[in-house]
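Asker: what follows is a predicted structure for the sequence shown.
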Amino acid sequence: FGRLDRDTTGLMLLGTDGGVGALLTDPESGVSKEYWVILSGVRPLKEDAAALIREGIELRDGSRCLPALLSDGPGPHPAADLGPSACGWPAYWVDKARGRPCVSVVLHEGLHHQVKRMLGACDGSVMELHREAIGPLRLSELQPPIPEGCARPPTEEELRVVLSLLPQARDAKARSPQVHARMQAKREKARTRTCPN
């Protein structure tokens, strides 16, 4: 369900139930996706990047993202040392192999190249992008582990976790006024494009 860009690694859920897929990927559902990002440059982001992203950053094309979270993540990336990088901004950790700053981005929607575009609007450039989590399922914590480029059927526990998200997703979708207003605006914009006055 959902997709990953060709140059992005990480967790994907595969299935044939379109309704489940729609609930897990629809921004109105409230199911989060966490991305680990290795950035280019020594001080790659504006100082107020975390606040801009938390408020719902406006992208360079004028579209506005839903509020998201930019942080150093809930736990260490396996290839990183935690702690402030040489740039001095505390929301980074440092990639051991490359000495590059890294951040975690948690969002609830999936616009085209969204993480790259959000960080680009904060003067950042993405070197590598990895989806670590969908909702409570964290790739680095799955047992048995899944090697990069491989797939396996979900365990009973993982399936239970995914299915437990569905009522939560339906409830969140039903009561999200901000997302509802945004989706209504998109529908109106599409209508005016296809039905000129």
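Answerer: Looks like it arrived, so ask away.
Asker: contacts and neighbour counts: CA atoms only from here.
Answerer: Noted.
Asker: over to Val106. Which of the three states is it?
Answerer: With DSSP: H, G, I helix; E, B strand; the rest coil as the basis, Val106 sits in strand.
Asker: go ahead and confirm it touches Ser32.
Answerer: Yes. Contact criterion C-alpha atoms under 8 Å: Val106 and Ser32 qualify, at 6.4 Å.
Asker: got the contact list for Pro27?
Answerer: Pro27 makes contacts with His108, Glu109, Gly110, Lys173, Val179, as judged by C-alpha atoms under 8 Å, 6 or more residues apart in numbering.
Asker: what's the answer for Leu137, then?
Answerer: Residues near Leu137 by C-alpha under 8 Å, 6+ apart: Glu158, Val161, Val162.
Asker: thinking again about what came up before, just want to know which of Val106 and Ser32 has more residues nearby.
Answerer: Using other C-alpha atoms under 10 Å, the more surrounded residue of Val106 and Ser32 is Val106, with 24 against 19.
Asker: which residue is the nearest non-sequential neighbour of that one?
Answerer: Distance criterion C-alpha to C-alpha, 6 or more residues apart in numbering; nearest residue to Val106, sequence neighbours excluded, is Glu34 at 4.3 Å.
Asker: tally of neighbours for the one you found?
Answerer: Residues near Glu34, counting by other C-alpha under 10 Å, number 25.
Asker: wait, it touches Leu107, no?
Answerer: Yes. Using C-alpha under 8 Å, Glu34 is in contact with Leu107, at 6.6 Å.
Asker: so which residues of the protein form helices?
Answerer: Assigned by DSSP state H, the chain shows helices spanning 18-25, 49-55, 114-120, 156-174, 177-194.
Asker: hold the first one in mind and look at this next one:
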Amino acid sequence: MTRLIQFNKPFGVLPQFTDRKSPTERPTLSLYIDLPGVYPAGRLDRDSEGLMLLTDDGGLQAKISHPKNKMEKTYWVQVEGDPTGRDLEPLRKGLQLNDGPTRPAQARLIEAPKLWERDPPVRFRKSIPDRWLEIVISEGRNRQVRRMTAAIGLPTLRLVRVGIGPWRLGNLHPGEWQDAPMHRVPPVGVTPKVRPERAPGERPRRPRKPRKGKGPKPD
């Protein structure tokens, strides 16, 4: 039976089970996950936090992580500066990075989410304000979100991934994992339609009322 788990990766933890590049061993997934045969479906930078998916099914792993599948990933991003919604327009249109243009992203300002305290804490500059953004991308380039915000003059202070396709971080605390629901993943090359996660404090949309005279006729 296929095993799929979701994990809240803490800051500073490598998104892999072994560390062969550093002479001093750095924390890896093996400190938190003791399950044989599961491997990450995609990566998350060492200095980023939040949702990772791991599975023992190679086919499922490929579907989730394959670039052609354009699986949407949702991030809450704390940036240095005080942008307006208009300042985020380059992210929505797509912008030029040193490895080529990005696809259009979803980007909006959100209220500061209720998150765990990061260890170590974020370093702030008292003279410069900070804001939180929600950014949804369907690519997976190296440090892409950080490079996108830097390109519009908003250095990233903290980056937390809260969604991958239909999967959400939920109430998992840093270092915790749980079995994930087995959502249907489209074949490689078919873009799934995912409803963006509601920002903290945002009211849910009310269903539209039916127009008068448009309902079914009585018998």
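Answerer: Yes, it's here. Here the structure is a predicted model, which is why all the values come from computation and not from measurement.
Asker: how about the residue nearest to Val106 of the first structure, what's its match in the second structure?
Answerer: For Glu34 of the first structure, the aligned position in the second structure is Thr74, judged by TM-score structural alignment.
Asker: cool, and Cys122 of the first structure?
Answerer: Counting by TM-score structural alignment, Cys122 of the first structure corresponds to Ile152 in the second structure.
Asker: what's near enough to touch that match?
Answerer: Contacts of Ile152 of the second structure (C-alpha under 8 Å, 6+ apart): Asp87, Leu88, Pro90.
Asker: ranking the residues you listed by neighbours, who comes first?
Answerer: Most neighbours among these, by other C-alpha under 10 Å: Leu88, with 20 neighbours.
Asker: and that one, what pairs with it in the first structure?
Answerer: Matched by TM-score structural alignment, Leu88 of the second structure corresponds to Ala50 in the first structure.
Asker: list the contacts of Arg161 of the second structure.
Answerer: The neighbours of Arg161 of the second structure, taking C-alpha under 8 Å, 6+ apart as the test, are Ser48, Glu49, Gly50, Leu51, Lys73, Thr74, Tyr75, Trp76, Leu169.
Asker: please flag which of those residues sit within strands.
Answerer: Using DSSP state E, the subset of those located in strands is Glu49, Gly50, Leu51, Lys73, Thr74, Tyr75, Trp76.
Asker: my read: the fifth one touches Leu133, true?
Answerer: If I follow you right, that is Thr74 of the second structure. No. If you go by C-alpha under 8 Å, Thr74 of the second structure and Leu133 don't touch, sitting 10.4 Å apart.
Asker: mind listing what's buried along the lengthiest strand in the first structure?
Answerer: Determined from DSSP E, the single longest strand within the first structure is strand 126-134. Neighbour-count burial for strand 126-134 of the first structure, counted by 16 or more other C-alpha atoms under 10 Å, picks out Val126, Leu129, His130, Arg131, Glu132, Ala133, Ile134.
Asker: can you tell me which of the ones in strands among the contacts of Arg161 of the second structure has the most neighbours?
Answerer: Within these, neighbour counts (other C-alpha under 10 Å) peak at Leu51, which reaches 27 neighbours.
Asker: which position in the first structure pairs with it?
Answerer: Matched to the first structure by TM-score structural alignment, Leu51 of the second structure sits across from Leu11.
Asker: now for its match: which residues touch it?
Answerer: Contact partners of Leu11 of the first structure, counting by C-alpha under 8 Å, 6+ apart, are Arg131, Glu132, Ala133, Ile134, Arg138, Leu139.
Asker: what is the nearest of those residues to Ala169 of the first structure?
Answerer: Taking C-alpha to C-alpha as the measure, Ala169 of the first structure lies nearest Ile134 of the contacts of Leu11 of the first structure, at 12.5 Å.
Asker: what's that closest one aligned with over in the second structure?
Answerer: Checking TM-score structural alignment: Ile134 of the first structure goes with Ile164.
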